[in-house]
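Enquirer: Please find the sequence and the predicted model below.
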Amino acid sequence: MGLFDRLFGNTQEDVDTSQPKENLTSQEQVDTAQAEPVEAETAEVQELLEDELVVSSSESELSQEVTSEQASLTEGQEHFNAVMADYYAKKAAAKEAQEKGQEIHFQAVETKVVSQEEPEPASETTEDKYNRSLKKTRTGFAARLNEFFANFRRVDEDFFEELEELLILSDVGVTVATQLTEDLRYEAKLENAKKPEDLQRVIIEKLVNIYDKDGVYNEKINFQDGLTVMLFVGVNGVGKTTSIGKLAHKYKTEGKKVMLVAADTFRAGAVAQLLEWGRRVDVPVVTGKDKADPASVVFDGMEKAVAEGVDILMIDTAGRLQNKDNLMAELEKIGRIIKRVVPEAPHETLLALDASTGQNALSQAKEFSKITPLTGLVLTKIDGTAKGGVVLAIREELAIPVKLIGFGEKIDDIGEFNSEDFMRGLLEELL
């Protein structure tokens, strides 16, 4: 069974399970019945208050205060009675003070509604996180697609040209947009489709099939029985160091022994940031002297990880893409040092990409793949963008799987990428 059938093949018509109103308990009726005595007594008290003489400016302020309080009573008779008892007690005190020629000032009546404790919200599932983080991408794409179908009454060449432009603007990439449009032209002739809505489901199916490809995703992290070495690369500002910190928290929570290496030694902010993450999630961070050779810091980290029986070692590196020759030499040297300690390492070389940059993220992936062999991608900041379609472009144009995805700003907003959850979160509301 293909990816599309697994995701959408068993969709059913929406069933109206609503019951007749006469068969349901009306909460509004209950609320009205409970509120009637409160409203009646409120009116009575209001009438009494209007008949009272204002004995002082302080008492006048108190009357206004209580009247306002009465107007907002919604929590039942018990709360109302408590407020009124407090009012009359203070009123008596005011009269007594006036008789003695004293001035009295009242503070606002402090009222608190006592209610049952609300249960803590259930923790999000991975599927919930995909739905939340892909909301901007999904709603933006859905809105454009719905507007597109509303503007066309028949399938013609203008229809296909506009569709191709829409797909490109949705950051699925020129290659994906062109291929999908050509496939739809063929499908329209084959099925003799005359109306745009006849092709709506086909469009979604084609998008899924582009990602499905040969059905081989290679999304799982290549964990080892002993030490797993993960090398992270990527330009500054894409969320690379933050992703490392969140992963350190995730793996430590799972019972793994984690260590970090700050190998971006020429940018002081990078070392300080990783040290702060280490402090925050309570994992050790290996650092070197200021402007130290990154490879030497990696060597120290590798030796410590082996000696201390670490499960996962994550190495943060520089991301100076503007000087590709130096970066390539640096990464090659780091790779040699890693292999000197653990010959089969690094087990993962992961490129961090900012999803909000759309096609620029695709360009970075292409450039870094020329510099160093990549085993996977870390897609960050997908919750704050409408450009999540770039994942389709990456899948189509590069043989590099997305392995990790950042869902948001919380410390646990990162997880292993799952193509089915991603495609469902991206497309399910379009069908």
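Expert: Yep, that arrived.

Enquirer: Please make it C-alpha for all contacts and neighbour counts, starting now.
Expert: Will do.

Enquirer: which of the residues in stretch 128-137 are buried?
Expert: The neighbour-count check on stretch 128-137 (16 or more other CA atoms under 10 Å) flags 129-137 as buried.

Enquirer: Same check on stretch 59-73?
Expert: 59, 61-63, 65-67, 69-70, 73.

Enquirer: Quick one: mark the members of these that sit in strands.
Expert: In strands, judged by DSSP state E, none of the buried residues of stretch 59-73 are found.

Enquirer: Out of the residues you listed, flag the one nearest to Ala143.
Expert: Closest approach between those and Ala143, by CA to CA: Leu73, at 42.6 Å.

Enquirer: Mind picking the two most distant members of the buried residues of stretch 59-73?
Expert: Glu59 and Leu73 (21.1 Å).

Enquirer: which secondary structure elements does the longest helix seen in the chain contact?
Expert: Longest helix in the chain by number of residues, with DSSP state H as the criterion: helix 27-51. Judged by 3 or more CA pairs under 8 Å, 6 or more residues apart in numbering; DSSP states H and E, the packing partners of helix 27-51 are helix 57-71, helix 77-99.

Enquirer: Report the inter-axis angle for the last one versus helix 57-71.
Expert: On the basis of axes from the mean of the first three to the mean of the last three CA atoms, to 10 degrees, helix 77-99 is oriented at 170 degrees to helix 57-71.

Enquirer: Below is structure B, check it against A:
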Amino acid sequence: MPTQQAATAALDSAFSIRLTTRLANLLLGSDSLQRLTLALLGLAALVTATVVALLVYAASIGVADVRLVKVMTVLFIASAAGFYIVIRSGLNQRFNDPTLAMPQTIIAQTLIAAAYAITGPVHGATVIMLSLVMVFGMFSLRPMAVRLACIYTVTLMGIVMYWCAGHQPLHYPARQEIFNFALTAIVMLAISQLSGQLTDMRTRLKTQKIALEGALSHIKEMAARDELTGLPNRRRMMTLLQEHATRHARGGPRFFVCIIDLDHFKNINDTYGHAAGDSVLRAFATQAQVVLRTTDMIGRWGGEEFLLLLPETPPGGPALGVERLRESLAAIPASHSLPEVRVRFSAGFARYEDGEPIDQAIERADRALYAAKSAGRNRSVIL
């Protein structure tokens, strides 16, 4: 019974989640940017609801005209509904600013100014809503747009306050309206300045994020590349080998593992110095990338050893590309500083077998390399 109850509860929970997801998709859509825009509209709707509640309260205590309150309520609701329809339908994406933050701000400030004019003794409560709308606007508008919206708000409120003081002096005393106007202007100025600082902070954070992403990418690249030759390092080649083994297990092509060792490389270091040896390694890596197929992958395995991953693509044997590399190296100097030296190498091949560990294939390739060296070097052996 407990197991059955748990299963039933799990099914109910899954059904609730699916129902909630479908409802959210129906109301907000599936596009993440559109959902974010609608979420911001929802926050603005909370401000709208607060102003509507204030209007209703003012009407209920007899300090506001019921008919005007009804008209204002309809306008507030119609405004929010109109923006929702435009955004939900996708029409907002035709504009430079899909959030429609500027028109939302202007309309909201206009309606709040109208609410200020009809709420009589409680009109002071609407002033804070002006600031709240601008705070929301700061996160969506550019600093210049915020300044323009603040100028519009201060100008509009100055006109409304002047009209109210002249037509309703009992509820809107001139001295009090001067104070309210000064307070509104100061708050709008502060919001305008904060908007600029917020934008600067966002720009710095974005710049730092880009720099960190670039540094992380560089670190990852360094972790996967051999510093001297620029080839994938041992760790990266092991990852590639494992990926190909997994791909082969799922029906992908078979591949060969080849280990190359430069012949008599110690003599080059002893005779010409380690700097010359480094230039030989770089020259070999460069020539290998030129001659080998684009599907072949080569990495530095360690010291003067290199590992190749060669996908099996008939016709032709796996050693053809390596032999082309051998011939091309025999025709060019080992490096600019060693015109008389030619790079020669031994190579050991092992065909990856179904299901075997990668280390086992590498071990067979290493044995083949040892056999090539034992047979006289400058040759390839396949096991």
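Expert: Nice, thanks for sending it over. Predicted model, so just to flag it, every value in this text is computed and none were measured.

Enquirer: TM-score of the superposed pair?
Expert: The TM-score (TM-score structural alignment, normalised by the length of structure 2) is 0.19; 113 aligned residues with a CA RMSD of 6.3 Å.

Enquirer: Buried residues of stretch 364-381 of structure 2, list them for me.
Expert: 364-373, 377-381.

Enquirer: Inside helices: which ones of those residues?
Expert: 364-373.

Enquirer: Tell me the one of those residues nearest Thr73 of structure 2?
Expert: The nearest one, if we look at those relative to Thr73 of structure 2 and count by CA to CA, is Ala365, at 81.5 Å.

Enquirer: Okay, helices next: where are they in the stretch 201-350 of structure 2?
Expert: 234-249, 265-272, 274-291, 320-330 (DSSP state H, counting those that start in this stretch).

Enquirer: before we move on, what about the stretch 151-300 of structure 1?
Expert: 157-169, 174-191, 200-212, 240-253, 268-281, 294-307.

Enquirer: moving C-terminal of the last one, what's the next helix or strand?
Expert: In this case it means helix 294-307 of structure 1. Counting by DSSP states H and E, the next helix or strand C-terminal to helix 294-307 of structure 1 is strand 312-316.

Enquirer: Would you mind listing the buried residues in that next one?
Expert: 312-316.

Enquirer: swap in stretch 27-42 of structure 2?
Expert: 28-29, 34-35, 37-38, 40-41.

Enquirer: from the middle of its chain, how far away would that stretch be?
Expert: 19 Å (CA atoms, centre = their mean, to the nearest Å).

Enquirer: now the strands for the stretch 301-431 of structure 1?
Expert: 312-316, 348-354, 376-380, 402-406, 414-416 (DSSP state E, counting those that start in this stretch).

Enquirer: so can I have TSV of the helices and strands packed on helix 27-51 of structure 1 showing distance to Met259 of structure 1?
Expert: Output for those, formatted as TSV (distance: least, CA to CA, whole Å):
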stretch	distance to Met259 of structure 1
helix 57-71	58
helix 77-99	56
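
Enquirer: Export the helices of the stretch 201-350 of structure 2 as TSV, with columns for mean neighbour count and distance to Phe181 of structure 2.
Expert: Converted to TSV, the helices of the stretch 201-350 of structure 2 look like this (neighbours: other CA atoms under 10 Å; distance: least, CA to CA, whole Å):
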stretch	mean neighbour count	distance to Phe181 of structure 2
helix 234-249	17	68
helix 265-272	14	85
helix 274-291	18	74
helix 320-330	17	83
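
Enquirer: Can you convert these into a markdown table and add a column each for distance to Thr20 of structure 2?
Expert: Listed next are those as a markdown table, based on distance: least, CA to CA, whole Å:
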| stretch | distance to Thr20 of structure 2 |
| --- | --- |
| helix 234-249 | 39 |
| helix 265-272 | 68 |
| helix 274-291 | 55 |
| helix 320-330 | 59 |
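
Enquirer: hang on, the earlier thing: orientation of the longest helix of structure 1 relative to helix 57-71 in degrees?
Expert: Going by the same axes, to 10 degrees, helix 27-51 of structure 1 makes 160 degrees with helix 57-71.

Enquirer: What residues of helix 27-51 of structure 1 count as buried?
Expert: Here helix 27-51 of structure 1 shows 35, 38-39, 42, 46 as buried, counting by 16+ other CA under 10 Å.

Enquirer: What about Thr21 of structure 2, how many residues nearby?
Expert: 13 (other CA atoms under 10 Å).
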